[in-house]
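Asker: fold the stuff below for me.
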Amino acid sequence: MTRDSSAQISGNRLAEKTAATSAPAPRRTILLLLTALSVLPVNIYLPALPNIAATFQADFALVNLSIAGYAIINAMTEIVAGAMSDRYGRRPVALIAVSIFIVASIGCALAPNIVIFLLFRVMQASIAACFCVALVAIKETAGDRGAANRIGYAAMGWAIAPMLAPSFGGVLDEAFGWRAIFVALALLGAAILAISMHELKETASFASRPRGNYFASYRQLIGSSRFWAYTLCMACSTGTLYIFLGGASLAANSSLGGSSAKLGFFMGMVPAGFILGSYLATRLTRKSLGTTLVIARLSTCMGLLLGLILSISGVTHVLAFFGPCMFIGIGNGLTFPAANLGVMSVRAHLAGTAAGLAAAMSIAGAALIASIAGLLLREPSAVSTLFAVLLGSASLALSAALFAAFVDRRLAIRALDRERAESRSGG
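Answerer: Below is the predicted model of the structure:
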């Protein structure tokens, strides 16, 4: 690290204080709605996939492309939208994203064939821009400590929405047909657009907006060890969740008698843990970001270690599996606010770019981790193997958290030394 890095920390703090006092703070409700809407379309229509395939007389594998295509465009949207919000403002990016989402939802509802449906389905991924906008708007109007509290509450909505979405989508599909799901999304988007036009204020100051090209902004972030520390922590934390989602059915299905309803119920303990962790994050605002991350990752590792010990000891009760796995959700709920604040604080004037880039890299990294883990999880009921793999991924996240805490402490010391040296020379 150079002296410029130390100066950047002081500059970030000054920018945060200025933003918190000068930028109008959007109401918590609209930010929660935007974060919830950014994840709601991911799985709300999944129960209707067979009916969509039947309507278009298309192969189920072709309809499944709507999942992969959405994920790819989602990641690309986060990268581009974050950078655009730094240059053109948070409000216009959010309003345009919601507008495109409304049009795309209507297009899905009226699609005459599978090609048109898939086209409009990937267009729905534009709503991912609202995720970055909401996070950055919170940071710019609250500062680090207040932002950790508000992001914790926003994360609850971000977790609850995908929990309830499949049930809501299934009810609409059975009652009115699958097209009603996209009509409902269009109406919800229109309502949120109307509220946003009235309630969502611009939080980015014109003077702080970057003037260089996009690649220069990305280079500044990628060249920062602090950015990598927080991003890797998020990637490994999300990867741990992905491993659980992919391996839980193999590991626990036999102990549940093959009941998918029971499996779904117990798997809900992890998102419930995420909500609990997000709530706890709102109570840890006095801790530094690095310290909060270490606490979060330690809690996950301890829970998974307990699960590994129980599985090796031959304990086969269903709660001996899902109870320890609940700490995956608790740890991720604590990690989400701190890690996102960390990446957004690397360069104060590139907060949107950082949030979008880190989100995309985290998803890609998590998918890679889950893919590698999948090679080791081929035998049903291999509970101890699953816990060992989960603990390995969680340990990587803990290592990244410790590195983030170390980098933050070193930069803070250098910044303090620099301030003391400047005060002596000035005196």
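Asker: when you work out contacts or count neighbours from here on, use the C-alpha atoms and nothing else.
Answerer: Noted.
Asker: all helices for the stretch 51-200 of the chain, in order.
Answerer: Per DSSP state H, counting those that start in this stretch, the stretch 51-200 of the chain carries helices over the ranges 60-63, 65-88, 90-110, 114-123, 129-176, 179-199.
Asker: residue 409: which of those is closest?
Answerer: helix 129-176 (15.6 Å; CA to CA).
Asker: closest one to residue 405 among the helices of the stretch 51-200 of the chain?
Answerer: helix 129-176 (15.2 Å).
Asker: so which elements touch that closest one?
Answerer: On a contact count with 3 or more CA pairs under 8 Å, 6 or more residues apart in numbering; DSSP states H and E, helix 129-176 meets helix 3-22, helix 28-43, helix 65-88, helix 90-110, helix 179-199, helix 269-281, helix 318-344, helix 351-374.
Asker: sequence B follows; please return its structure for comparison with A:
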Amino acid sequence: MPFRVVICQMAENSETFPMRAATTPPHLWTLILLTGNSVLTVNMFLPSLAHMSEDFGVSYGRMSLAVGGYLLITAFTQIIIGPLSDRYGRRPVILWGMAIFTLASVLCAVTRDFNLFLLGRVLQSASATGMALSRAVIRDQYDDRESASKMATVAMIMALAPMIGPTMGGLLDAAFGWRASFLLYTGLGLALFVLVWVDLGETHHHRSVTFGAQFREYPELFRSRRFWGYATCASFSVSTFHIFVSGAPLVVAAAFGMGPAKLGMFMGTITLGFVIGSGISSRVSKHSELSTMMIAGRLIAVIGLGLPALAIWMGYLSIPLFFGAMVLSGLGNGMTTPNANAGAMSIRPHIAGSASGLSSAMIVFVGAFATTFTGAVLTEEQGAWMLPAIMCLASVIGLVAALIVRAIDRQEARMATAG
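Answerer: From the prediction side, this is the model:
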């Protein structure tokens, strides 16, 4: 349903029932906006880091804790919010998350104390409820293939956030100073709280009576080879994006002599590929097995990165070859990730929130490891071929995980037929 129609309907409802709490499942645009806000919270203020370090009187390294520390806390937050949503429902956890995020954004916007700012950034990790639980909300309503298709649609539109966020933050900083980004976060948090209140009814109706009863379900999830196959595939697929973002500024400047402005334009190639791949997934996933889409996406990424890495190593270096590989990497991710995420939550559907939180945390941890590894081994001399080679290696790990899931599916299908 078009976003304009959604807003109009909510406005009509609010006139008759002011701020009436939603009782029906949310529109897809609500989930897209919740997910997009989680992404903007990571990257919108990045162009302001240098100004912020000057304003607080701290080194750039310490100021960078606002990014690295935030990602680390976000991983733990997602592990916690998943079980909370399985026990108490998606709606109250998301509402509390948006409320905490809004108050934390106010603290970040007004404080002059660096330690209080970091506290606000830690609390801003509550925005992760939007990303992790939006997937759980979709899984609550649809079967495996349909949920993968819906998640691909969300991902396709949400992929614009990494491109828009830094540009928006840079413009706000230039016009009003870095605090304007956090004032915008405050407005977004408040708007999303209202949107969730009026549009996101509860979708999880099979909650356990106690946490004890719920935790007794976890060993079956943790022992599931299929769950870890899905989560591993998703984690190493997304890690190729983190590897690219962390290594591209060094490599592209040395290999092609690009300045920051031109680099920023070309860094959108991997996102362009992701949008295309997500669009394909949103149309095809409902008619295909999850493992089929995962394997297809990983094969495109492995071949699309491996062959250019080999060609560049042999001396055939060019901008179309290097960035064409990044488009194919993003395309493969767009085909793989929604299906892997849907699969991870299909193991035990009534604790889909826990599965989503755990797999999301794993994505963050693997991404942090991948960026650290990339920074340690990448150099200006060999970076042009080594960067796509490292991304290819991560894609191979994801492909192996997808093949394991396919093998488990086939094995269980044979056992069911024999039984």
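Asker: report the TM-score for the pair.
Answerer: Superposed pair, TM-score by TM-score structural alignment, normalised by the length of the second structure: 0.90. Supporting alignment: 396 aligned residues with a CA RMSD of 1.9 Å.
Asker: about what we covered before: nearest to residue 125 of the first structure, of the helices and strands packed on helix 129-176 of the first structure?
Answerer: helix 65-88 (4.8 Å).
Asker: thinking again about what came up before, ranking the helices and strands packed on helix 129-176 of the first structure by burial, who's on top?
Answerer: Neighbour counts (mean count of other CA atoms under 10 Å) averaged over each of those peak at helix 318-344, with a mean of 26.
Asker: which stretch of the second structure lines up against that helix?
Answerer: Using TM-score structural alignment, helix 318-344 of the first structure lines up with residues 319-345 of the second structure.
Asker: and for stretch 3-13 of the first structure?
Answerer: So stretch 3-13 of the first structure sits over no part of the second structure, by TM-score structural alignment.
Asker: give me the contact list for that stretch.
Answerer: 345, 346, 347, 348, 411, 412, 414, 415, 418 (CA atoms under 8 Å, 6 or more residues apart in numbering).
Asker: correct me, but the third one touches residue 222?
Answerer: This means residue 347 of the first structure. No - Residue 347 of the first structure is beyond contact range of residue 222, at 11.2 Å (criterion: CA atoms under 8 Å).
Asker: compare those two (neighbour count), which wins?
Answerer: residue 347 (23 against 15; other CA atoms under 10 Å).
Asker: the residue lying closest to the more buried one once chain neighbours are set aside and residue 291 of the first structure, how far apart?
Answerer: Nearest residue to residue 347 of the first structure in three dimensions, chain neighbours excluded: residue 12, at 6.8 Å (CA to CA, 6 or more residues apart in numbering). Distance, residue 12 of the first structure to residue 291 of the first structure, by CA to CA, to the nearest Å: 19 Å.
Asker: do the same with residue 409 of the first structure
Answerer: 10 Å.
Asker: spit out the contact partners of residue 282 of the first structure.
Answerer: 148, 149, 150, 151, 152, 153.
Asker: what about 10 Å?
Answerer: 145, 146, 147, 148, 149, 150, 151, 152, 153, 334, 337 (CA atoms under 10 Å, 6 or more residues apart in numbering).
Asker: separation between it and residue 25 of the first structure?
Answerer: 18 Å.
Asker: ok, residue 212 of the first structure next?
Answerer: 27 Å.
Asker: got it, and residue 78 of the first structure?
Answerer: For residue 78 of the first structure, the distance to residue 25 of the first structure equals 22 Å [CA to CA].
Asker: same question, residue 361 of the first structure
Answerer: Residue 361 of the first structure is 28 Å from residue 25 of the first structure, by CA to CA.
Asker: please apply the same query to residue 160 of the first structure.
Answerer: 24 Å.
Asker: between the two, tell me which one has more neighbours.
Answerer: Shown here are residue 160 of the first structure and residue 25; by other CA under 10 Å, residue 25 has more neighbours (20 against 17).
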